[in-house]
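Novice: Curious how this folds, go ahead:
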Amino acid sequence: MNKMWIVTAQTYLRQVKSWSFILLILTPFIFGGIGMGIGSISANSADQEDRIAVVSSEASLRDGYIKQNKDDVAKKYTTVDASKKALKSKDIAGYLVLSNSDKQVKATFHGNDDLDSGTKSRVQIYLSQVQQQFNLQNAKLTGAQAAALQTQPQFKQDIQKNVGKQNIAMLISFWVMVVMVYIILITYSSITAQEIASEKGTKIMEIIFSSTSAVKYFVGKILGVLLVIVTQILVYVLGGWIVLNYAKSASLTKDFFADNQTMINSVIHNLFGVNMLFLLLGVVLFTILSALSGALVSKAEDASKAAQPSIMLAMLTFFSTFPFQNNPESIFAKILSYVPFFSSYFMPLRVINHAASPLEIGLSLLILLVTIGLMGYYIGRMYKGLMLQTDTHGFWSSLKSGLAYNK
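Specialist: Below you'll find the predicted structure:
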């Protein structure tokens, strides 16, 4: 047992110390950081250029508008001359001059282009409010009359809360889950196959198999790769948590997160729990298949070709989910949610859409676990024969020899 863990540790350390693994881990964060930086700079620049200056000889008019629309106003420009210079240098979209003549409020916008509809609407709302106050003062109404004029119409909505956002959350969860599973499978199918194939027919394998059983060595290899995958997922979870907390307070994204917190929580909930377990078990199953593919190549030089069978199967399972993303209760989706290799995609799809009972989930997990155990044990028994053979008769010949060795 100790030798198996030594193989596991060596496989794990060799992979996590490689530059390819470090780049694999850092690339999403690097590109994400670059994207957020560019987006933030662009948003801040565009936001500043879209703002307007507000100028008025009456401080109350200017202060009232800024109080209502502080995010749309370039506050540092307080005079017409300063605003003209800012407009000329394109630091602002224009400037608004507010005035009051005989209890009539007036506004004049100066700019190179028309005022955008949103800002124009806010200006008109503010002018209407101020003008209404002036009109009430001029009318000299009693308190009761003034109160009567303030009566507003009532509008209500009776809708099913969050149904739309729940559907969006399910769709986002589905795509994040299947894409994440697909990328991990494609990446580590290649890594595992090449890890095994690179040792094919080497003298060192004869020495290793003389000191430990092929099953222990094979299981150690699989566990080592699995630990690498778990490490990557943990790094992404931790990084995602940090990014999520930053995004909640960042000026560029905080409003979006505030408005969609329920939907975001639903997506996060769908990605973890039993769905994450299906992801890990699916990766283990594909890793075992990739190890078999690597052991079946004729020689170490063919390592680059070793991952093709498992990659093709991963692509088949990935694309097969597309027709069922909006129909998880289809009979085909139900059947495939119990079929190993396919269940890692289809059962999470059903779980996300609340189309699977705890009994169905448990049965699918049991089938997946039994398949992993049987495949691991069976392939482990013929692993020595596969790795030590040096003939170059091709895939089927190698498989036949391996099956014959398993006894």
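
Novice: Going by C-alpha atoms from here, please, whenever you check contacts or count neighbours.
Specialist: Noted.

Novice: Can you tell me the SS state at the closest residue to Tyr217 other than its chain neighbours?
Specialist: Nearest residue to Tyr217, sequence neighbours excluded (Cα to Cα, 6 or more residues apart in numbering): Met4, at 5.8 Å. Classification of Met4 using DSSP: H, G, I helix; E, B strand; the rest coil returns helix.

Novice: Same check on Thr392?
Specialist: Going by three-state DSSP: Thr392 is coil.

Novice: same check, this time on Phe218
Specialist: helix.

Novice: The nearest residue to it once chain neighbours are set aside: helix or strand, and which one exactly?
Specialist: Nearest-residue entry for Phe218: Gly380, 5.7 Å, with adjacent residues in sequence omitted and distances by Cα to Cα, 6+ apart. Taking DSSP states H and E as the definition, Gly380 sits inside helix 358-388.

Novice: Is the residue nearest to Phe218 in contact with Gly220, as I believe?
Specialist: No - counting by Cα atoms under 8 Å, Gly380 stays clear of Gly220, with 10.4 Å between them.

Novice: so what's the residue positioned nearest the centre of the chain closest to, chain neighbours aside?
Specialist: When Cα atoms, centre = their mean is applied to the chain, the residue found nearest the centroid is Val176 (5.5 Å). Sequence neighbours aside, Leu271 is the residue nearest to Val176 in space, at 8.0 Å (criterion: Cα to Cα, 6+ apart).

Novice: before we go on, could you also do this sequence so I can check it against the first one:
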Amino acid sequence: MSKTWLIAQREYLTRVRKKSFIIMSLLGPLITAAIFAVPVLIATMSDNNKVVAVADAGGLFVDKLPDPKEDISFTRVSPDLPAAKAEFKKAKYDALLYIPKLDLATPNGFQVFSRKGLGLSLQRDIERAVENAVEAQRLKKAGIDQAVLNTMKADVDLQTISLSDDGERSSSTGVSTGVAYVCGFLIYMFIFIYGIQIMRGVMEEKTNRIVEVVISSVKPFQLMMGKVLGIAGVGFTQLALWLVLSFGIMSAVTGSISPEKIAQKRVEQVNTAAGNTAVVVKDKETKKEGNAIVQALKTADINVALIAGCFLFYFLGGYLFYGALFGAIGSAVDSETDTQQFMMPVTMPLVLTFVVAQATLTTNPNGQVAFWMSMIPFTSPIAMMMRLPFGGVPMWQLGLSMLLLIGGFLGTIWLAGRIYRVGILMYGKKVTYGELSKWLFYKG
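Specialist: Predicted coordinates for the structure are as follows:
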């Protein structure tokens, strides 16, 4: 074991001292924060409010124009189309809506003029405003009070509660889904990135004939185990740095793009375009959206300690399971081109888990498909971590899944060691699956 730890120490120190490791450890959280923060910052800093001029020759908006929103407001111009066009060009509105004299039974003939083409979002907003006005006119003509109809509409906020043997607890499907995808994605990326590093490291030593000197003092199995454990340490170090830096960066970023500040920015935009009455309405709506998100996070009673502990276990267990297979592939081939035929069977379970996750794991996390995928070692690291945030996973299933993953890792290490001891000194031969099966039963 001392030789295995020496090899692991060498692999760890060699990689953490590289400039590429330091750069990616620092840039990773920045890139992650930028992915989430930049679109929000652009949306808050840009002036998205569009002003639409309305030439109402048909009297559709005779009572009042549509209420302004965060991204669109309306203003009235001459109902005469030529005069409206002249006013449109002079005032530089974003669009001109012309409403002809119309029949409410078959409303048609509406026209929208713009200078540089009408955006899809703006067109949809104008269409919705016209449709709402036509419906209001039809209701008025039929003698139905719009205000009474509005009071009949209901906005229901469901509080989801999970019933388990431990009692009742609040839950949030949206938050649980987000946590499930984050955990599954991190394990998926970790296995791919560092598993391939094991494969390339083994191939590099093999092609450079370094391994011929190394195995004179250590067994091939010890060499492979040392590589797997050393690179696992590198991965954990980088993950820890990412978590610490990401927490600091996101704390600073969320302070500048909080729901309250976004609401204030939108209020200022609407205030400039449409007046104080709309500001009060929009301010309430925006704060309601922000408060709904915050409330969802607060009410999601997720067992953080359990998820964090299981994440570390499946994080390491999945890596060790697949790392041994990647090491075996690296020892069996001479070039990265030859790895393609062996990579597909190894990586397909990971890809399959993500595909099934969208259709089954997050929609029915306690179903039969989710259960069996969380038991099979090839899929359990991702599948179980995508089930846990939703709750309801019995402890016996979690324990059985962990035992099967440990057993799968030991079995994979044994198989990989059998391939490794033969393939590490095999040069210039095209390896097939039949050849690999023979290596498993070689004696000595």
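
Novice: residue in the second structure matching the residue nearest to Phe218 of the first structure?
Specialist: By TM-score structural alignment, Gly380 of the first structure lines up with Gly417 in the second structure.

Novice: Ok, Gly282 of the first structure next?
Specialist: Checking TM-score structural alignment: Gly282 of the first structure goes with Gly318.

Novice: Equivalent analysis for Val351 of the first structure, please.
Specialist: For Val351 of the first structure, the residue aligned by TM-score structural alignment is Leu388.

Novice: Thr231 of the first structure now?
Specialist: Using TM-score structural alignment, Thr231 of the first structure sits opposite Thr237 in the second structure.

Novice: quick one: secondary structure of Gln157 of the first structure?
Specialist: Per three-state DSSP, Gln157 of the first structure ends up coil.

Novice: coming back round to it: separation between the nearest residue to the match of Val351 of the first structure once chain neighbours are set aside and Tyr314 of the second structure?
Specialist: Leaving aside its sequence neighbours, Leu388 of the second structure sits nearest to Ile307 (Cα to Cα, 6+ apart; 6.7 Å). According to Cα to Cα, to the nearest Å, Ile307 of the second structure stands 10 Å off from Tyr314 of the second structure.

Novice: which one of those two has more residues nearby?
Specialist: Legend: neighbour count by other Cα atoms under 10 Å for Ile307 of the second structure and Tyr314, higher for Tyr314 (25 against 18).

Novice: what are the ranges of the strands in the first structure?
Specialist: 52-56, 94-101, 104-111 (DSSP state E).

Novice: Go through those and name the closest to Gln325 of the first structure.
Specialist: Smallest distance to Gln325 of the first structure across the strands of the first structure (Cα to Cα): 46.2 Å, for strand 52-56.

Novice: Which neighbouring elements make contact with that closest one?
Specialist: helix 59-68, strand 94-101 (3 or more Cα pairs under 8 Å, 6 or more residues apart in numbering; DSSP states H and E).

Novice: Go through these and name the closest to Gly373 of the first structure.
Specialist: Of all those, it is helix 59-68 that lies closest to Gly373 of the first structure, at 65.6 Å by Cα to Cα.

Novice: quick revisit: what's the local residue count around the residue nearest to Tyr217 of the first structure?
Specialist: By other Cα under 10 Å, the residues close to Met4 of the first structure number 20.

Novice: Any figure for the gap between it and Val225 of the first structure?
Specialist: According to Cα to Cα, Met4 of the first structure and Val225 of the first structure sit 13 Å apart.

Novice: Report the contact partners of the residue nearest to Phe218 of the first structure.
Specialist: 214-216, 218-219 (Cα atoms under 8 Å, 6 or more residues apart in numbering).

Novice: Tell me the most packed of those, by neighbour count.
Specialist: Going by other Cα under 10 Å, Phe218 tops these with 26 neighbours.

Novice: wouldn't it be in contact with Tyr383 here?
Specialist: Yes - between Phe218 of the first structure and Tyr383 there is a contact under Cα under 8 Å: 7.1 Å.
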